[in-house]
Structure formats: C-alpha cells, structure tokens
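Colleague: Just need the structure, nothing else, for what follows:
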Amino acid sequence: MPAKPQPRLLLTRPEPDSRRFAAMLPEWEAVISPILRIEPVEHDAARLHAVPGLVFTSAHAVPAAGPGRGRLALCVGARTAEAAREAGFTPREGNGFAEGLLPLIEAAEVPLIHPHGRHLARELPVEGMVVYDQIAQPLNDAARALLARPGPVAVPLFSPRSARLLSAELQDRCAEIWIAAISSAAMEQWRAPTARSAIATDPSAKAMAATIRRLAETEQS
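Modeller: Purely as a prediction, here's the structure:
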C-alpha cells in the first residue's frame, strides 16, 4: 500500500514565532500566514521603564519595558522568560498559564506593572498597561492555495482569539483540518469543521509540536 501523503502545516502566529515553530517540525511542509499583526501603541514609557517589577504574559511586551537592568520580570512561560532574560531582566518563570503567575505576583516584594496587548485573555491582580495591539489579518495567498488542495492540514492554535479569527477563515475549504490547541480555552473557540483534534499536554511550543506528531501518528495507524 502506498504511503499516505505527509500532512502540511498552516502556521498563523507572527512570522518569527511561526519560523521557530516550523523548525521544530522540519520534515513538514509549512506555510506561514500570520492571522495577527503586532503593532506598538503609545503608552507611558517613562513609567514602565522605571517600575522595579514587570509581569509579562507575552514576549511581545518585553521590548516596550525598556532595558532590564536586572529588574524583576514575572514571566508566563519559558519563551517569555528567555526574551526577558535577553533584555536584561531577572526572570521568574511560571507554568505557561496566566493562572500560574498568581503565586509569583503574591510573593513579589516590589511594585509591578503588567504591559500587555489590547486584546487580553485574562486580567491579573496587578496594574496593567496596553503597549501593543494585535490587528487581525486575512489569510495570505499561499495559505489559501494550501487550503484549496485536498488532504490534511495541521493547524496549531496558540490562543482563543486566533482560534476565533482563523475558524472564520477556514469555513468551506477543501483541506481536511487537524487542530492542535494549546489549551481547552483555545479549542472551545474553534468554530470550523475539523477532521481531528487534540489539546497539548502543557502550554509550550514543544508540547504543541508533539501534539501535531501525535495527530499524524493516528493517521498512519
């Protein structure tokens, strides 16, 4: 029996994030079509640069916080902590979920500000400041061509909002859609037809890549 065709990937995070994720699955054909564009917005930069502690729920907020100078950074997960460390902050890493930051916030002994995007999945018990916007984008021509072909396309969902936006774009496509969701909250926002789906065991890129491989193994069995 001939081997089944290798499923393809549709990656919709901002391009640097998507390229990092594609490198974790080098044997897969991948098309990148960001569903969101990150745009800085005006904010009180002087105050943000002076505060002794920051709460980061996304690496996209780190550049707005200015030089780290060893300041405390409470980070949602490993990727955000890495970005904060590279910027000169002293990070404390959570478990990948916003809820995991709560004990870190309670234990902090310095004033904190949470710089974040205009669209926020969860409020935290700390002062917030909008420093960027996440502007919805349509799928590009390469993504539309990918979805017009028959066969499986694996789609990783990294947030509830991207799940909502993307499911509106993927109605009535020829491709067989497989969904790998980073959380049950992201999965719950998916509205388009799905051939198979799974939720990652933890909210990390590594676990998401493993979830996609698991979907492919199910196809081959």
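Colleague: okay, CA-based contacts and neighbour counts for the rest of this
Modeller: Noted.
Colleague: For the host helix or strand of Ser197, buried residues please.
Modeller: In the assignment (DSSP states H and E), Ser197 maps to strand 196-199. Neighbour counts over strand 196-199 (16 or more other CA atoms under 10 Å) mark 197-199 as buried.
Colleague: quick one: the helix or strand following that strand to chain centroid distance?
Modeller: Where DSSP H and E defines the elements, the next helix or strand beyond strand 196-199 is helix 205-220. Taking CA atoms, centre = their mean, to the nearest Å, one finds the center of helix 205-220 at 17 Å from the center of the full chain.
Colleague: which residues touch helix 205-220?
Modeller: Residues from elsewhere that reach helix 205-220 (CA atoms under 8 Å, 6 or more residues apart in numbering): 4, 7, 21, 24-25, 154, 156, 178, 180-182, 196-201.
Colleague: ok, the residue nearest the centre of the chain to Ser197 distance?
Modeller: Central residue of the chain (CA atoms, centre = their mean): Phe158, 4.0 Å from the mean position. Phe158 is 14 Å from Ser197, where distance means CA to CA, to the nearest Å.
Colleague: list residues touching both of these two?
Modeller: Taking CA under 8 Å, 6+ apart as the criterion, Phe158 and Ser197 both touch Ala181.
Colleague: Please, where are all the strands along this structure?
Modeller: For the chain, strands defined by DSSP state E occupy the ranges 8-11, 30-32, 36-40, 53-56, 72-75, 90-93, 112-117, 127-136, 152-157, 176-181, 196-199.
Colleague: Glu123: how many residues sit nearby?
Modeller: When neighbours are defined as other CA atoms under 10 Å, Glu123 has 11 of them.
Colleague: swap in the one 10 residues further on?
Modeller: Residues near Asp133, counting by other CA under 10 Å, number 18.
Colleague: Quick check: it touching Val41?
Modeller: Yes - if you go by CA atoms under 8 Å, Asp133 and Val41 touch, sitting 6.6 Å apart.
Colleague: Dump the strands of the chain to CSV, plus distance to Leu101.
Modeller: Output for the strands of the chain, formatted as CSV (distance: least, CA to CA, whole Å):
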stretch, distance to Leu101
strand 8-11, 27
strand 30-32, 31
strand 36-40, 23
strand 53-56, 8
strand 72-75, 7
strand 90-93, 8
strand 112-117, 11
strand 127-136, 14
strand 152-157, 22
strand 176-181, 21
strand 196-199, 21
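Colleague: Here is the second sequence; please produce its structure so I can put it next to the first one:
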Amino acid sequence: MVKTSLPLVLLTRPRAAAERFAALLLAERPELDVLINPIMEIVYLVPERLPAADVVLFTSVHGVAGYVAAGGTPSEAYCVGAVTAEKARKAGFDVLQVAPDLAALRPALAGEQRELLQVRGTYVTADLVAEFGHVASVIVYDQPRVGLGDQAVAALASGRAVVVPLFSPRSARAFAKEAGQPRALYAAYISAAVQAAAELPFIEAETAQTPDARGMVAVTLRLIDKV
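Modeller: Model prediction:
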C-alpha cells in the first residue's frame, strides 16, 4: 500500500545540530517534510577563570567551541559522540576515547589519574564534580529556552501526524510544556532517561537502540513507517 502523505518531522534541537540531523534523515528519505524549530538556543559564555587542564571532557560540540573561544588550549580529551570528537580533533585536541554517551566513559574517567576538567553548559544531565573527586568543571555556554513557533504549534494541533525526535531530558521536558495536547504525536527518544523525563500524549513512542545519531535516524524512520 502506497502512502498518500508523510508525517511532519519536527526537529527541536539547536539549529546547527538540527540541520545536521535533518541532513542524515534526508539522505535516507529525501521526500520527508522536515520542520526545524529549535526549542532552545546556544549562547556562549566567557568564564571569569578558565582552569588549567591536562585532560578535558567534552560532551558536546558546544563545549569544544566554547572552551576554545574562552581561551582554552588543546590538550588530551575524552569525548561523547563522534561529532564532538571530530570537532575536538580539528581544534587540536588529542582525543583519548570516544563514547556514545557519558555512561560508557565512566570507567575511563574513574581510572584517570590526572585532574579532569568537565567542559559543560549551564544544564547537564550529570555533574561529575559531585561524582568524582578528581574532576573540576567550567561552564562555557548556556542553553536558554526559546519555545515553539506558530508553525510547529499549528502542526501539532492540526491532527497531522508529527514525528519528534528528542535528544535530552531537558528538551523533552521543554517540548512537553510547549506542545499542549498534540493530536497525532509520534516520539523518538535517544534513551530511556529522556523518555522518562516528560509525559507526552503520543500515539506511539520508541527508544533508539543506540544513544547516537545513527540510532536516532533509525528509530525516527521506523516511526515514520508506522504512521
């Protein structure tokens, strides 16, 4: 049976990340209708003091960009995500290990004998300073909420099927507050923790098999095919 219409794919990540993800989806399914509506933006900050560090931990590309912009010099680095690692390498960092999520890096971080610097945004899912005695942290960017635009709100209320991939607990909570009572929502979550962060009135939801872009592309396409 041939579908006569496709759902709308609503991407709420910060614009650069949303555009990267949209490109991955469209490479697989160029006919998709994608709406990019960031629900939060990235604002880089200059910390009063940038701690010296032999080893840093980057959990996002924004951490790399913010650290370099604040005057941080290349060193050794642990990275969450292939895109983050690529950004760090291009900035001159020696990437020691790349993991799909922070949980997979914890054994390496726990065994690290040197002082570690967690380069982070204002909001994080894990504060490693409280978890490890040899970790300091520095905030180099903020993630203020900007909300959903009229086009996204109208789509959610229209009855048209909308597939929304959600990548963090904070973005899931923000989306739940903004979305109201969507009539035909299909939600793709990068992890069980993200799905647990907010209650959404979805028709169907799935969690990615791997917590990375590849896993999210796969689960998003699966949901599209179920509409």
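Colleague: once aligned to the second structure, how far is the strand holding Ser197 of the first structure on average?
Modeller: Its aligned residues in the second structure lie a mean 0.3 Å from strand 196-199 of the first structure after superposition (mean CA distance after the TM-score superposition for the first structure).
Colleague: and for that strand, what span of the second structure is it aligned with?
Modeller: Across the second structure, the stretch matching strand 196-199 of the first structure (TM-score structural alignment) is residues 204-207.
Colleague: And the contacts of that stretch?
Modeller: 185-192, 195, 219, 223.
Colleague: Next: stretch 7-18 of the first structure.
Modeller: By CA under 8 Å, 6+ apart, the residues outside stretch 7-18 of the first structure that reach it are 22, 28-38, 143, 151-156, 158, 216.
Colleague: Same question for stretch 85-96 of the second structure.
Modeller: Under CA under 8 Å, 6+ apart, the answer for stretch 85-96 of the second structure is 61, 64, 68, 74-79, 98.
Colleague: Give the aligned equivalent of Lys157 of the second structure in the first structure.
Modeller: That one is not Lys; residue 157 of the second structure is Ala. Using TM-score structural alignment, Ala157 of the second structure sits opposite Ala148 in the first structure.
Colleague: What of Glu178 of the second structure?
Modeller: Using TM-score structural alignment as the criterion, Glu178 of the second structure maps onto Glu169 of the first structure.
Colleague: so who does its match touch?
Modeller: Residues in contact with Glu169 of the first structure (CA under 8 Å, 6+ apart) are 138-139.
Colleague: now Gly94 of the first structure
Modeller: Contacts of Gly94 of the first structure (CA under 8 Å, 6+ apart): 74-78, 100-101, 104.
Colleague: most neighbours, which of the residues you listed?
Modeller: Cys75 leads the contacts of Gly94 of the first structure on contacts (other CA under 10 Å) with 30 neighbours.
Colleague: which of the residues in stretch 70-89 of the first structure are buried?
Modeller: Within stretch 70-89 of the first structure, the residues that qualify as buried are 71-81, 83-85, 87-89, counting by 16+ other CA under 10 Å.
Colleague: Among these, name the ones in helices.
Modeller: 78-81, 83-85 (DSSP state H).
Colleague: From the residues you listed, pick the one nearest His116 of the first structure.
Modeller: For those, the residue nearest His116 of the first structure by CA to CA is Thr80; the value is 12.3 Å.
Colleague: tell me the contacts of the closest residue in space to the closest one that isn't next to it in sequence?
Modeller: In space, Thr80 of the first structure comes closest to Ala59 once its chain neighbours are excluded; the distance is 4.6 Å by CA to CA, 6 or more residues apart in numbering. By CA under 8 Å, 6+ apart, Ala59 of the first structure lies in contact with 79-81, 83-84.
Colleague: re the thing from before, got a quick PyMOL command for the buried subset of the contacts of stretch 7-18 of the first structure?
Modeller: In PyMOL syntax, the buried subset of these is picked out as below (16+ other CA under 10 Å):
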select buried, resi 22+30+31+32+33+34+35+36+143+151+152+153+154+155+156+158+216
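Colleague: Identify the residues contacting the aligned partner of Asp101 of the second structure in the first structure.
Modeller: Alignment note (TM-score structural alignment): Asp101 of the second structure maps to Phe97 of the first structure. By CA under 8 Å, 6+ apart, the contact set of Phe97 of the first structure is 76-77, 203.
Colleague: Kindly report the same for Leu128 of the second structure.
Modeller: Contacts of Leu128 of the second structure (CA under 8 Å, 6+ apart): 118, 135-137.
Colleague: Now that we have those residues, which of them are buried?
Modeller: 118, 135-137.
Colleague: Just send these back as CSV, with distance to Leu200 of the second structure too.
Modeller: Output for those, formatted as CSV (distance: CA to CA, whole Å):
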residue, distance to Leu200 of the second structure
Gln118, 32
Val135, 36
Ala136, 36
Ser137, 33
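Colleague: Which one of those residues is nearest to Ala126 of the second structure?
Modeller: Gln118 (10.3 Å).
Colleague: Next, count neighbours for the aligned residue in the second structure for Pro111 of the first structure.
Modeller: Structural alignment (TM-score structural alignment) places Pro111 of the first structure against Glu115 in the second structure. Using other CA under 10 Å, the number of residues around Glu115 of the second structure comes to 15.
Colleague: And for Glu27 of the first structure?
Modeller: 11.
Colleague: Thanks a lot, see you next time.
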